[in-house]
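**Q** Got a predicted structure here, sequence first:
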Amino acid sequence: MSGYEMRPLNVLSVASEIYPIIKTGGLADVAGALPRALASQNVRMMALIPGYPAAMRSVESAEVVHRYDGLYGGTARILSAKAGGLELFVLDAPHLYDRPGSPYVTPEGWDWPDNAQRFAALSEVAAMIGLGGLPEFQPDVVHAHDWQAGLAPAYLHYAGGRRPGTVLTVHNIAFQGGFPAYLLSYLNLPAGSFTIDGVEYYGQIGFLKAGLHFADRITTVSPTYAVEIQTPEGGMGLDGLLRTRSGIVSGILNGIDETVWDPATDPHLAARFDRAGLEARSVNKAALQERLGLSPDPDALVFGVVSRLSEQKGLDLLLGELPSLLADGAQLALLGAGDRGLEAAFRASMSVYPGQVGCFFGYDEALAHQIQGGSDALLVPSRFEPCGLTQLCAMRYGTIPLVARVGGLADTIIDANEMAVAAGVATGIQFSPVTPAAFGGAVARAKTLWRDRDSWKRLQRNGMGTDVGWTQPAKRYAELYRTCAASASSATS
């Protein structure tokens, strides 16, 4: 057994968002849950995050561990801090991060014009820490998440000499971080890096491409998505690069934080329940119907949606099938935000179907829990889905997932076909291809199952008995880190 298998391991996680401090999507959930899960694997993970206003408000007992006189146009500090039960390095650079809006866009919805500098700074600081710049924390591995941290492996490569192992996780390959070539020297990248074997990507600086090229290991968030992104249909221009590196590409399913998503203790629910007490869900259903203005009908099949409103998520399919979905008195409870056209269409549907469609546009963590605890089925008709977390939460809460057979949705849901139902292993409903007809057929199957309440309850209990936590994924990440750290050590010794 090698030293890396025996001793504690230090890992620096580099992420642009982290729950419970700042969240726009599943990346934050993963970045926030993984450090806790890894503790049992003898892995200490520190997370490096930007000093957004929400982060600066959250930090506890912060200590300045490094200062920059000039970092992309202003002074900056690295704070060692704790927040939300996490150990953090916070990059306090007000000129880059102290601004309204989301982490990536202005309040009006436009990308911040200096996003290249904002996230190059995050990656450069990660490389500095990785190279031993902070004596109190020496990483064996730097784990970069998505394009916002994609330059970290590149900076470490061009630094030369001994360096930690590097892992890049792709949470969604649709977001790649491409910026003009003239920024190359301003981003402290060497002139020779602007090649196909460097950071160049279709005439731009490709942040994600750089990470995919230079990382020692590449992961994505489900085995099926790891295969899909190596195809022309799923790779979105990066499939060729990924195929050349297929030997280091793997898929590790996400989990959910089972302390946050636990129907037996959830403070957001009107009534808490467990696998043996499903009848209490009726109280949550009534509370959800009241909150969203739905008719107080305990027998109505309530379909839930907790999603970004986009074409990727297949919400246009839902709109097209809304008349048939709502037939027989079914209802729709939707929480989401995104495409303005989709928002407008769903808002209009509330007037067309009063008492049957209830929507909240925006982000509301409590309502997300209430939809999981009070709806009967959760719709996830995504055209592609790297992993998906809402279907995992749905199973945990006894809500039947109705999902497209893509990415992590295919890996996590066992379809209620005749054989699976007979064997007693089904946990949800899958459909393929992602077309209106196939989606409509899945909705019809859900309605048939709903009429057989005993079968419906068996699906609920199967889902609630499924391991959707971080124990197994954490073991796989720990194994990956140890292999990566050992390889990096051998290469530079």
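**A** Nice, I can see it.
**Q** going forward, measure contacts between C-alpha atoms and count neighbours the same way
**A** Noted.
**Q** Distance check, Arg272 against Ile252.
**A** Separation of Arg272 from Ile252 (C-alpha to C-alpha, to the nearest Å) stands at 31 Å.
**Q** again but with Ala54, I slipped
**A** Distance of Ala54 to Ile252, given as C-alpha to C-alpha: 29 Å.
**Q** Over to Gly407?
**A** Distance, Gly407 to Ile252, by C-alpha to C-alpha: 12 Å.
**Q** So for these two, which sits in the more crowded spot?
**A** Gly407 (25 against 21; other C-alpha atoms under 10 Å).
**Q** Does that one touch Phe384 like I think?
**A** Yes - with contact defined as C-alpha atoms under 8 Å, Gly407 reaches Phe384; the gap is 6.3 Å.
**Q** So what's the gap between the helix or strand harbouring Leu12 and the chain middle?
**A** According to DSSP states H and E, Leu12 maps onto strand 9-14. Strand 9-14 sits 18 Å away from the centroid of its parent chain (C-alpha atoms, centre = their mean, to the nearest Å).
**Q** A further structure is provided below for comparison with the first:
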Amino acid sequence: MARRPRRVLSVASECAPLLKTGGLADVVGALPAALAPLGWRSRILMPAYRGLLEQVGRSRRVWRDDDLFGGPAAVRSASYRGLDLLLLDAPHLFDRPGGPYTVDGHDHPDNHVRFAALSWVGARIAMHGTVDRWRPDLVHAHDWQAGLVPSYLAYAGSEVPTLLTIHNIAFQGVFGPDQLDRLRLPTWDFHPEALEYHGLVSTLKAGMVHASRVTTVSPTYAEELATPEFGFGLEGVVASRRDRGEMVGILNGIDTSVWDPATDPHVVPFSASAPGAKAENRRALLAEFGLDEPNGPLAVVVTRLTHQKGVDLLLEALPAFVEAGGAVVVLGSGDAGYEYGLGELAARYPRSVGLRLGYDEPLSHRMYAGGDLVLVPSRFEPCGLTQLYGLRYGALPVVASTGGLRDTVADATPERLADGSATGFAFGDPTQGGAIDAGGLGFALGRAVDLYADRDAWLRLRARAMRAPVDWSTSATRYAELFAELVR
């Protein structure tokens, strides 16, 4: 008799292509398909934000609660573009204007309640299942928004194994201890070894303490999180779990069925073996932004405009890049000061710098397809998907040597160019005494400009980059092995 596939309940605040604000959604949406051939079938529990039930179409109720932290709630099962979804329909928490986390640029004031509710429901389903008799063998919780799932299960005495994946430790779900009773958490466990976080409560810390295992999204980031520079006050918890062999870094991948220049409906098709149409995409991107044909490389930037993403470094380094013959196109939104600074740069170089504020998914595809370089000068980057999209589409990454950027981009040193292992340009390597600053970024851009002038060398590097492994196959196998260990 064939063994039934193992069941995973993935709990997250967003999931692509249904709703996306960042890389978390891409991972949550892509991992189930990668795990399915390995014997793991996933259901994704996420909030039914305003309009999502209408977006997915037909659904059926599989769970209900008359009082979920202040109002009635139900979980509705639906299928959407190959994903098996469980949508938490709690209008008092999620049917509201704004984004998943903010409205008019400010956090929803009850975010701690909203995502505690998501975690509570995840724990209930893990323990008791749904009315269609589906119950998971394991729960995979993502980031602080699902951080209380392991805690609720632990306090209930459940033996359902849990895995918590940290996508970005800078966001921790912090609230005051006066909310513990409201969120059905024990006040007796408010101490530094459990719920307390510098006098407050952190849902991410709670999950890190109570989960059966903890992962993060790249091996280098796992090492960085054990240091004060990157741990954001949780480095002690990270080090404790790592030293016990209970925390590892598993690199993210991308959905190569969606991110495939040969089949992408948003671009003129090309591939690593037939790259000729990339030049056509480049010309189209320049025309779309009204830019002149540059003598040097066309760089693209697709990012949140924040300090973490190194936007201030871009503002300082890009003028020299443009003066050296480069051009740049930026897509993003964020801090008003950075938006203004990029607007000033575009006004200063109207035929060499293009700017689009906001986010546009089809445009991002066109930018990777048309760009020669993709710039990712992040001060810290847990994994990063932008550089993986760049590799796939032949936009060579220029990255800070941190986190997953360090793990996925091989710097174009003379040695690596000679042996064929280079895939991009890196700066700020801490092992070589480097710093993530504008000077390092400018030097990396200068190296890219110089190599671009050697057309044969550039095309060889681009061909190698486009063949770099960026899919989920290796990482999904590691997750499947970890899942199997936990359910045993």
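**A** Cool, got the structure. All of these numbers come straight from a predicted model, not from anything done at the bench.
**Q** Can you give me the TM-score here?
**A** Here the superposed chains carry a TM-score of 0.96, computed using TM-score structural alignment, normalised by the length of the second structure; 479 aligned residues with a C-alpha RMSD of 1.4 Å.
**Q** rewinding a little: may I see the buried residues of the strand holding Leu12 of the first structure?
**A** Applying a neighbour-count criterion of 16 or more other C-alpha atoms under 10 Å, one finds 9-14 buried in strand 9-14 of the first structure.
**Q** counterpart of stretch 377-394 of the second structure in the first structure, which residues?
**A** Against the first structure, the aligned range for stretch 377-394 of the second structure is residues 381-398 (TM-score structural alignment).
**Q** what do you get for stretch 176-189 of the second structure?
**A** On the basis of TM-score structural alignment, stretch 176-189 of the second structure is assigned to residues 180-193 in the first structure.
**Q** Just the endpoints, please. Distance across that stretch?
**A** End-to-end distance of stretch 180-193 of the first structure (C-alpha to C-alpha): 14 Å.
**Q** The strand or helix carrying Val214 of the second structure: average distance to aligned residues in the first structure?
**A** Element membership of Val214 of the second structure, judged by DSSP H and E, is strand 213-216. On superposition with the first structure, the mean distance recorded for strand 213-216 of the second structure (mean C-alpha distance after the TM-score superposition for the first structure) is 0.5 Å.
**Q** Now the following helix or strand past that strand on the first structure. Mean distance?
**A** The helix or strand immediately downstream of strand 213-216 of the second structure is helix 219-224, counting by DSSP H and E. Compared with the first structure after the fit, helix 219-224 of the second structure shows a mean deviation of 0.3 Å (mean C-alpha distance after the TM-score superposition for the first structure).
**Q** what does helix 219-224 of the second structure correspond to over in the first structure?
**A** Counting by TM-score structural alignment, helix 219-224 of the second structure pairs with residues 223-228 of the first structure.
**Q** I'd like the distance from the matching stretch to the chain centre, please.
**A** Mean-position distance between stretch 223-228 of the first structure and its chain equals 15 Å (C-alpha atoms, centre = their mean).
**Q** ok, and the closest non-adjacent residue to the counterpart of Leu309 of the first structure in the second structure?
**A** Structural alignment (TM-score structural alignment) places Leu309 of the first structure against Leu305 in the second structure. In space, and not counting its chain neighbours, Leu305 of the second structure is closest to Gly334: 4.4 Å by C-alpha to C-alpha, 6 or more residues apart in numbering.
**Q** The first structure: which residue goes with the one you found?
**A** Aligning on TM-score structural alignment places Gly334 of the second structure opposite Gly338 in the first structure.
**Q** Let me see the contact set for that match.
**A** Contact analysis of Gly338 of the first structure by C-alpha atoms under 8 Å, 6 or more residues apart in numbering lists 308-310.
**Q** is it true that Leu379 of the first structure lies in a strand?
**A** Yes - assessed with DSSP: H, G, I helix; E, B strand; the rest coil, Leu379 of the first structure lies in a strand.
**Q** Name all residues that make contact with it.
**A** 303-305, 401-403.
**Q** Which parts of the stretch 101-250 of the second structure are helices?
**A** For the stretch 101-250 of the second structure, the helices defined by DSSP state H, counting those that start in this stretch occupy 111-128, 148-155, 203-210, 219-224, 228-231, 235-243.
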